[in-house]
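Visitor: Requesting a structural model of the entry that follows:
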Amino acid sequence: MKKLKILHILQAVGGVEVHLRLLLQNLNPNKFEFVIIHEEKENTDPFVDKNGDVVKTYTTSIVRNINPIKDSNTLIKINSIVKAEQPDLIHGHSAKGGIFSKIIGAKLKIPTLHTPHAYSYLSAESSLKKSIYLFIEKLFVPLNNKILACSVSEKNRAIKDVGYPEDRVCVYNNSIKPIDQIKKLSFQQSWPDNYICSVGRPSYQKNIELMVEVISKLKEEMPQIHLVLMGVGFHAPNLEAVKQQIKEYNLEKNITLLEWTHRDDIFNIIKKSKLYISTARYEGLPYSIIESLALAKASVVTDADGNRDLIENNQNGFVIFDQNVESFKNKILSLLENPDLLKTFENNSIAKFDKNFNIDNTIQHLEEIYFTNRKK
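Guide: The predicted structure follows:
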């Protein structure tokens, strides 16, 4: 059987890079051939497939912000690569990868899937920017591409906000391998043994300022409360503001910031924590919370896209509406003070992971999506 050639276009950073690596390492290499085009400035390890073979990769300039000159030159370069490779299907990731994929797919008549990984208009801090970003997304709906959402919330955004017909939107949940082995920390622990944790760069999306507010309120009733916040050093525009906020609230002994954390260290820290929290304004489908499910952790999270797809209120954690600080504090306290409830939520978390987010069980669904949408 001839292999199906899938060409991915993306900025290989953060969760998007994790997503692609997981797909490549779990899709059947006897059925699929892969080609990748990503940002040239990204210092990334080679992409490999399930057999450990290096995947063919091109680099070009895929800048985050809108830049008409650079974007035009990039579009020309990507078009020439795609034309030479002649893939059976293009899979674009995030905003820029999606735009380039849709234009080139329409031009070369190659079926195209787009995974937004959280729509760009959700990141806009002003209503004007949000309207502009949403308008740009809507421009490409008529080009006959499809959305491959990474969560049900993202699917709903594509249909209700962007305007895609329901039959042109499908879902493949972000998924990971079961975490069977926890390695020792690669550095010396500097925080107390009793702690809660989160992963998130200080930014508008992650809303770490709200997290600090919650810890400040918790400290009033539980002086020894401690938060370990991982991953704060990557593209963190609000980091200095968060550090200042921690200082103003006198929380230096209650919050540990880890600017860079190896993936195995993240697993260790989540596993040994009491519970996981997220104050995000929006997500695609966050790998950090999927990992917390796989590690049998209860969570307290904001009612945001992605979060609500993973945490079911009163089942495997609590979902906080309207970013309510007092409610957030009370729900964390209720879990820390009720071991039986905490254990019930932990058991429900691992069950939810196995059913919906274990890549050993979900990858076949993605293979079916690829074959269904390939070039006929």
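
Visitor: drop to CA atoms for contacts and neighbour counts, all remaining ones
Guide: OK.

Visitor: ok, which stretches of the stretch 51-200 of the chain are helices?
Guide: 68-85, 94-108, 127-139, 152-157 (DSSP state H, counting those that start in this stretch).

Visitor: Next, the angle from the second one to helix 127-139.
Guide: Read that as helix 94-108. For helix 94-108 against helix 127-139, the angle by axes from the mean of the first three to the mean of the last three C-alpha atoms, to 10 degrees is 30 degrees.

Visitor: What helices and strands are in contact with helix 94-108?
Guide: strand 4-10, helix 68-85, strand 89-93, strand 112-115 (3 or more C-alpha pairs under 8 Å, 6 or more residues apart in numbering; DSSP states H and E).

Visitor: Can you point out the buried residues in it?
Guide: 94-106 (16 or more other C-alpha atoms under 10 Å).

Visitor: what's the burial count for the closest residue to Y195 other than its chain neighbours?
Guide: Excluding its sequence neighbours, the residue lying closest to Y195 (C-alpha to C-alpha, 6 or more residues apart in numbering) is H226, at 4.9 Å. Using other C-alpha atoms under 10 Å, H226 is surrounded by 23 other residues.

Visitor: what about H226, distance to A351?
Guide: Distance, H226 to A351, using C-alpha to C-alpha, to the nearest Å: 28 Å.

Visitor: Also S203?
Guide: S203 sits 31 Å away from A351, going by C-alpha to C-alpha.

Visitor: Comparing those two, which residue is more hemmed in?
Guide: Relative neighbour count places S203 above the other of S203 and A351, with 19 against 16, counting by other C-alpha under 10 Å.

Visitor: Helix, strand, or coil at the more buried one?
Guide: Following DSSP: H, G, I helix; E, B strand; the rest coil, we place S203 in the coil state.

Visitor: quick one, what contacts it?
Guide: A236, P237, N238, L239 (C-alpha atoms under 8 Å, 6 or more residues apart in numbering).

Visitor: Mind checking which of those residues are buried?
Guide: The buried subset of the contacts of S203 - by 16+ other C-alpha under 10 Å - is A236, N238, L239.

Visitor: Sort out which one of those lies nearest I359 for me.
Guide: The nearest member of those to I359, counting by C-alpha to C-alpha, is A236 at 29.5 Å.

Visitor: before we go on, could you also do this sequence so I can check it against the first one:
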Amino acid sequence: MKIAYIITLPDLGGAQSHVYELMKGVRLSYQIEPVLITGREGWLTQRAKELGIETHIIPDLVREISPVHDWRANCEVQKLLQEIKPDLVHCHSSKAGIIGRWAARRCHISSVFTAHGWAFTDGVPEKKRKVYRFIEKMAGKWCKKIICVSDYDKNLALREIPELKDKLITVHNCIPDTDYRKDWSKYNPEQTLQIATVARFSPQKKIKETLELLSTALQKGMDIHVTFIGDGPLFEANVAYAKALHIGSAVTFLGARTDVEKLLPQYDLFLLLSNWEGFPISIIEAMRAGLPVVASDVGGVKEAVVHGKTGWLIPRDDSTLLQTYEYILHHPTEFVQMGQNARRAYEHQFMIRHMLNAIVENAYF
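Guide: Next comes the predicted model:
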């Protein structure tokens, strides 16, 4: 069986990591031949080529809405599908999801779409929500299954586009295990609490708010340090903002890294404040490393983080974050237990085999 995987951008991120692990997994475990189609060269194309996976670049497949580029991309994808003749097309990300499903339909090839968070989710501006809701209502008719990465996203789709209810399934993001995890026997609650955030510097992630809350925590005498891992369009602006807040000694910006699995066990706590989410892979990476998680209670986050057991869920307005810091600093035994609980939760729910089996059995065949 040959499957063409289409995603708009190849840059390192949650959706790209998901596609990489999916292609690698189905190739090894199910003898499926994956083919990658994306808009340009990048992290994902490099990793795919290292595995010997056939890769194709469609330069007109761009993230921004562009009638000219989008029309050309559609024609190019159709032509490519006719050449490679896949048995199935699996689309990821909004733009590739629209173009890929339409091209597959025109070529009489079955398709599947994975929604890595809906563009009409809560927290997205209303005008944008209406446009994408209309588009997904149309595009959803062109494929046989729509994979939601959380029950939250599935329920959102049931509410907003109920016409597609028979196509919707939930498959949580899962990741392969590593040898890197937190050694809690060496944890010293008397030392500075080391916090890690893995996120793209974009409007979706509340980096500015995180910096402001860090500043307030320091003013209250809390001994904490936050390290940001990732980059994005707002990276430089937030680095400058940290300097303006005079918190340079309590914050580190590492930029984009490809060794996150090695870095995370060096920290004590994982933090992710967001305006909206689907089902963040970064949270699963933290749980795999054995870290307690503090995250905004948005999207499908609560399906990974069990409040009071594997971490803490923070309201969208971030109102309880400082109290959570206080609790952690004064309850080291419970804090360590939460890290151990997070690791066990990963082992029971979010190992890669769970995702592969669910997608292959429920969406491919």
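
Visitor: Any idea what the TM-score is?
Guide: Superposed pair, TM-score by TM-score structural alignment, normalised by the length of structure 2: 0.89. Supporting alignment: 353 aligned residues with a C-alpha RMSD of 2.4 Å.

Visitor: ok, back up a step: which ones among the buried ones among the contacts of S203 of structure 1 map onto strands?
Guide: Among the buried ones among the contacts of S203 of structure 1, DSSP state E puts none in strands.

Visitor: In helices only, show me those residues.
Guide: With helices taken from DSSP state H, the overlap with those comprises L239.

Visitor: Make a markdown table out of the buried ones among the contacts of S203 of structure 1 and add distance to A84 of structure 1.
Guide: Formatted as a markdown table, the buried ones among the contacts of S203 of structure 1 follow (distance: C-alpha to C-alpha, whole Å):
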| residue | distance to A84 of structure 1 |
| --- | --- |
| A236 | 38 |
| N238 | 42 |
| L239 | 43 |
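
Visitor: just the buried ones among the contacts of S203 of structure 1 now: which is nearest P68 of structure 1?
Guide: Nearest to P68 of structure 1 among the buried ones among the contacts of S203 of structure 1 is A236, at 25.4 Å by C-alpha to C-alpha.

Visitor: right, and the closest one touches P202 too?
Guide: Yes. Assessed by C-alpha atoms under 8 Å, A236 of structure 1 is found in contact with P202 at 5.0 Å.

Visitor: Number of residues surrounding V242 of structure 1?
Guide: V242 of structure 1 has 20 nearby residues by other C-alpha under 10 Å.

Visitor: quick one: what's aligned to it in structure 2?
Guide: In structure 2, the residue equivalent to V242 of structure 1 is N238, according to TM-score structural alignment.

Visitor: So its match lies in a strand, does it not?
Guide: No. Counting by three-state DSSP, N238 of structure 2 is not part of a strand but helix.

Visitor: what residues are up against it?
Guide: So N238 of structure 2 contacts I207, K208 (C-alpha under 8 Å, 6+ apart).

Visitor: Equivalent analysis for Y172 of structure 1, please.
Guide: Contact partners of Y172 of structure 1, counting by C-alpha under 8 Å, 6+ apart, are L148, A149, C150, S151, T362, H365, L366.

Visitor: okay if I get these as CSV plus neighbour count and distance to I266 of structure 1?
Guide: What follows is these, written out as CSV (neighbours: other C-alpha atoms under 10 Å; distance: C-alpha to C-alpha, whole Å):
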residue, neighbour count, distance to I266 of structure 1
L148, 26, 28
A149, 26, 26
C150, 24, 22
S151, 27, 23
T362, 19, 23
H365, 13, 28
L366, 17, 27
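
Visitor: Helices of the stretch 251-365 of structure 2, start to end?
Guide: Using DSSP H, counting those that start in this stretch, the helices assigned to the stretch 251-365 of structure 2 run over residues 260-263, 281-289, 321-330, 332-349, 352-359.

Visitor: so which of those helices comes closest to A15 of structure 2?
Guide: For the helices of the stretch 251-365 of structure 2, proximity to A15 of structure 2 was assessed by C-alpha to C-alpha; helix 281-289 is nearest, at 8.4 Å.

Visitor: what's in contact with the closest one?
Guide: So helix 281-289 of structure 2 is in contact with 14, 173-175, 177-178, 180-182, 198-199, 261, 264-265, 270, 272, 292-293, 304, 339, 342-343, 345-347, 350, going by C-alpha under 8 Å, 6+ apart.

Visitor: got the contact list for the most centrally placed residue in structure 1?
Guide: By C-alpha atoms, centre = their mean, structure 1 has its centre lying nearest to P286, at 3.9 Å. By C-alpha under 8 Å, 6+ apart, P286 of structure 1 lies in contact with G15, N174, G306, N307.

Visitor: any idea which of these is the one closest to P87 of structure 1?
Guide: When the contacts of P286 of structure 1 are compared against P87 of structure 1 (criterion: C-alpha to C-alpha), the nearest one is N174, at 23.4 Å.

Visitor: tell me the contacts of the spatially closest residue to the closest one that is not a sequence neighbour?
Guide: In this structure, N174 of structure 1 finds its nearest non-sequential neighbour in C150, 5.6 Å apart by C-alpha to C-alpha, 6+ apart. With contact taken as C-alpha under 8 Å, 6+ apart, C150 of structure 1 is in contact with T115, P116, H117, V171, Y172, N173, N174, G284, L285.

Visitor: The residue nearest to the second one when sequence neighbours are not counted and F328 of structure 1: what is the separation?
Guide: In other words, P116 of structure 1. Excluding the flanking residues, the one nearest P116 of structure 1 by C-alpha to C-alpha, 6+ apart is S94, at 4.3 Å. From S94 of structure 1 over to F328 of structure 1 the distance is 30 Å, taken as C-alpha to C-alpha.

Visitor: From the contacts of S203 of structure 1, pick the one nearest L20 of structure 1.
Guide: Among the contacts of S203 of structure 1, and counting by C-alpha to C-alpha, the member closest to L20 of structure 1 is A236, at 22.4 Å.
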